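# Okay, predicted coordinates and the sequence, questions at the end:
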Amino acid sequence: MNKKISDAFANGKAFIPFITCGNPSLDITEQLVYACEEAGADLIELGIPFSDPTAEGPVIQAANMRALAGGATTDRIFAMVERIRQKTDIPMVFMTYANVVFSYGKGTEDFIRKAAEIGMNGLILPDVPFEEKEEFDIPCKKYGLDLISLIAPTSHERIKMIAKEANGFVYCVSSLGVTGTRTEITTDIGAMVKMVKEAKDVPCAVGFGISTPEQAKNMAAQSDGAIVGSAIVKLCAAYGAECVPKVKEYVKSMKDAVREN
């Protein structure tokens, strides 16, 4: 296991914010990383924008379009991470799509090698099914990145199979469908987490649909941490260049709620 990612879960329940790189700008994204860490975030997911983000709801889709229109290329995002790594060693993972990885340089290995060189700790690819992960997993293992597995509520019979090969942490998808805030989460997260733990002692963090401190507290009570994306991306859209203090305040409220477990 990549020590950095395990560190995120070493001091109780983890709070993991998701940020779309380049929304509203890469300069602001860099400031958001520092602000999230100061507010108590344990690990940060950086989304590399893609033109067809199939797992995302309208909020993050729109953020992807704004970021791409603003010139948030993979190389510029890599350069931003290099700057961030001069100031902080907070665990960070990229979340993006297979096509972004395939199309970088000479292909998958180029992307993964570069991500490892600049100090990233893991990679999440929501459009790559478990059965097709090997072409990403092999270079990830070679360069020391954790390829993070996602487990959905529908895949009960597959949960243990996926969990056995999981690295870093398992991303438990709380709701069917795409990312986005929800008024209530009805999935039996506790049962999903139990199945994972029976297969492998690996941290489980819950994402998709969490937006309020109460939801974060509830999800973290049944797992090892909560992941929030759309609610943060909404703040970035609403406040633009002025979003950093708003996001910092929100992340602090979420981390405080998670800590109550």
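All right, it came through fine. Residues are numbered from 1 along each chain as shown.
# from here on, contacts and neighbour counts on C-alpha atoms
Fine.
# count of residues packed around residue 236?
Residues near residue 236, counting by other CA atoms under 10 Å, number 25.
# ok, now how distant is it from residue 81?
19 Å (CA to CA, to the nearest Å).
# what comes into contact with the helix or strand hosting residue 237?
According to DSSP states H and E, residue 237 maps onto helix 230-239. For helix 230-239, the external contacting residues (CA atoms under 8 Å, 6 or more residues apart in numbering) are 17-20, 23-24, 59-60, 63, 179-181, 209-211, 243-244, 246-247, 250.
# can you do 10 Å?
Identification of contacts with helix 230-239 by CA atoms under 10 Å, 6 or more residues apart in numbering yields 17-20, 23-25, 28-29, 32, 56-63, 66, 179-181, 208-212, 240, 242-248, 250-251.
# Flag every buried residue along it.
230, 231, 232, 233, 234, 235, 236, 237 (16 or more other CA atoms under 10 Å).
# Tell me where the stretch 1-150 of the chain has helices.
3-8, 26-38, 58-69, 74-85, 98-102, 108-117, 134-143 (DSSP state H, counting those that start in this stretch).
# helices or strands next to the fourth one in the packing?
Read that as helix 74-85. The helices and strands touching helix 74-85, judged by 3 or more CA pairs under 10 Å, 6 or more residues apart in numbering; DSSP states H and E, are helix 26-38, strand 44-47, helix 108-117.
# Out of these, which one sits most buried?
Mean neighbours per residue, mean count of other CA atoms under 10 Å, is largest over the helices and strands packed on helix 74-85 for strand 44-47, with a mean of 24.
# structure B:
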Amino acid sequence: MAEFFTHRGAPGAGLALFLNAGDPPLDVFEDLVLMLDEEGVDCLELAVPFPDSVTDGPVIRRSATRALERGVDLEDVLAFIARVRPRLRRLRIALLADWSHSLKGRDLDGAVKDIAGSGADGLLVHALPPRLRTSYYAAARAAGLPVVTTCYRQSPEPTMAEAGAEASAYLYLVAHYGRSGTAPVAGHAALQETVTALRAHTTSPIAVGFGVRNRDDVEAVHAAGADAVIIGSAGVARIETALTEGRDVVGDFRSFVRSLQPVRATAPDRTGSCQ
């Protein structure tokens, strides 16, 4: 089984980025993914684009629209993963697929097997009907495909317990109710109690998303005891700006990724001179 966050507990470790497959176009997107691997990003949460998401803010919704206008669907995304996965040294890919748009009407066992066969390291199914959870978990186990589960800070105890028990890739703790791109009023550091409570239910990594925009937010999430941060809207907005302004998408996004990393201390001057 893939280890999604290989340096759990280390300062600055545990970085996942959300992107819609096909935004930018898949040929540029391939270079973008290879760059993420070079920069030491742990996980790409790769969404099969779908319309009208009620949990996403305007930045991610516009991104999904651009990708859908390019005709990107589940088959394209699985082919993309199969093509790029053998070239990755560190980066893990967790596929995010919306139930209604990408999976409904397909044989669930077959779809999960196809996703596993593409080389995806994990799967998060968005808006899966509760009546199908047991079947989905069983299909994922049979296919050897780790599962990403989700819960909110305000989720009731049984929901947290199920999310913890079934998380075999990582548990995505959504920082608060609302749409992507918005942050909890009390700040991410206030999630410490929730993270601690979830530890009683899982040995898998706990990753926190929603409203994480910059290095300060990343540090606050790690201070709360989480193993990783998930950044979506802030990164997608950088891509949107680069596309709109005709800039180098990969270069701009590399700078964004580096801006999230911890500041490295300057090496001491060993010459004996005073600066």
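Structure's in. What do you need? All values derive from a computational prediction rather than experimental measurement.
# what's the average distance of the helix holding residue 237 of the first structure to the second structure?
Its aligned residues in the second structure lie a mean 0.8 Å from helix 230-239 of the first structure after superposition (mean CA distance after the TM-score superposition for the first structure).
# After that helix, which helix or strand is next?
Remark: after helix 230-239 of the first structure, the chain's next helix or strand is helix 243-259, criterion DSSP H and E.
# If we go by neighbour counts, what in that next one is buried?
243-244, 246-248, 250-259.
# list the contacts for residue 207 of the first structure?
16-18, 150, 171-175, 179-180, 216, 219, 225-229.
# measure the aligned residue in the second structure for it to residue 81 of the second structure for me?
Under the alignment by TM-score structural alignment, residue 207 of the first structure pairs with residue 209 in the second structure. From residue 209 of the second structure over to residue 81 of the second structure the distance is 23 Å, taken as CA to CA.
# likewise residue 42 of the second structure?
16 Å.
# Which residue is most remote from the mean position of the first structure?
Distance from the C-alpha centroid of the first structure peaks at residue 106, with 25.1 Å (CA atoms, centre = their mean).
# hang on, the earlier thing: what would the buried residues of helix 230-239 of the first structure look like in JSON lines with distance to residue 49 of the first structure?
Below are those laid out as JSON lines (distance: CA to CA, whole Å):
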{"residue": "230", "distance to residue 49 of the first structure": "14"}
{"residue": "231", "distance to residue 49 of the first structure": "17"}
{"residue": "232", "distance to residue 49 of the first structure": "15"}
{"residue": "233", "distance to residue 49 of the first structure": "13"}
{"residue": "234", "distance to residue 49 of the first structure": "15"}
{"residue": "235", "distance to residue 49 of the first structure": "17"}
{"residue": "236", "distance to residue 49 of the first structure": "15"}
{"residue": "237", "distance to residue 49 of the first structure": "15"}
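# I'd like the distance between residue 46 of the first structure and residue 204 of the first structure.
Counting by CA to CA, the separation of residue 46 of the first structure from residue 204 of the first structure is 18 Å.
# Could you report the separation of residue 16 of the first structure from residue 40 of the first structure?
9 Å.
# Same drill for these two, tell me which one is more crowded.
Applying other CA under 10 Å to residue 16 of the first structure and residue 40 shows that residue 16 carries more neighbours, namely 28 against 19.
# so what's the more buried one closest to, chain neighbours aside?
With CA to CA, 6 or more residues apart in numbering as the criterion, residue 16 of the first structure has its nearest non-adjacent residue at 4.6 Å, and that residue is residue 227.
# dump the residue contacts of the alignment partner in the second structure of that neighbour.
Per TM-score structural alignment, the equivalent position to residue 227 of the first structure in the second structure is residue 230. Residue 230 of the second structure makes contact with 14-18, 43-45, 172-174, 207-213, 218, 221 under the criterion CA under 10 Å, 6+ apart.
# run the last query once more with 8 Å
If you count contacts by CA under 8 Å, 6+ apart, then residue 230 of the second structure has 15, 16, 17, 18, 207, 208, 209, 210, 212 around it.
# Would you mind confirming that the fourth one makes contact with residue 41?
No: because the distance of 11.4 Å does not satisfy CA atoms under 8 Å, residue 18 of the second structure is recorded as not touching residue 41.
# Enumerate every residue touching the nearest residue to residue 19 of the second structure once chain neighbours are set aside.
Leaving aside its sequence neighbours, residue 19 of the second structure sits nearest to residue 46 (CA to CA, 6+ apart; 5.4 Å). Residues near residue 46 of the second structure by CA under 8 Å, 6+ apart: 18, 19, 20, 21, 93, 94, 95, 96.
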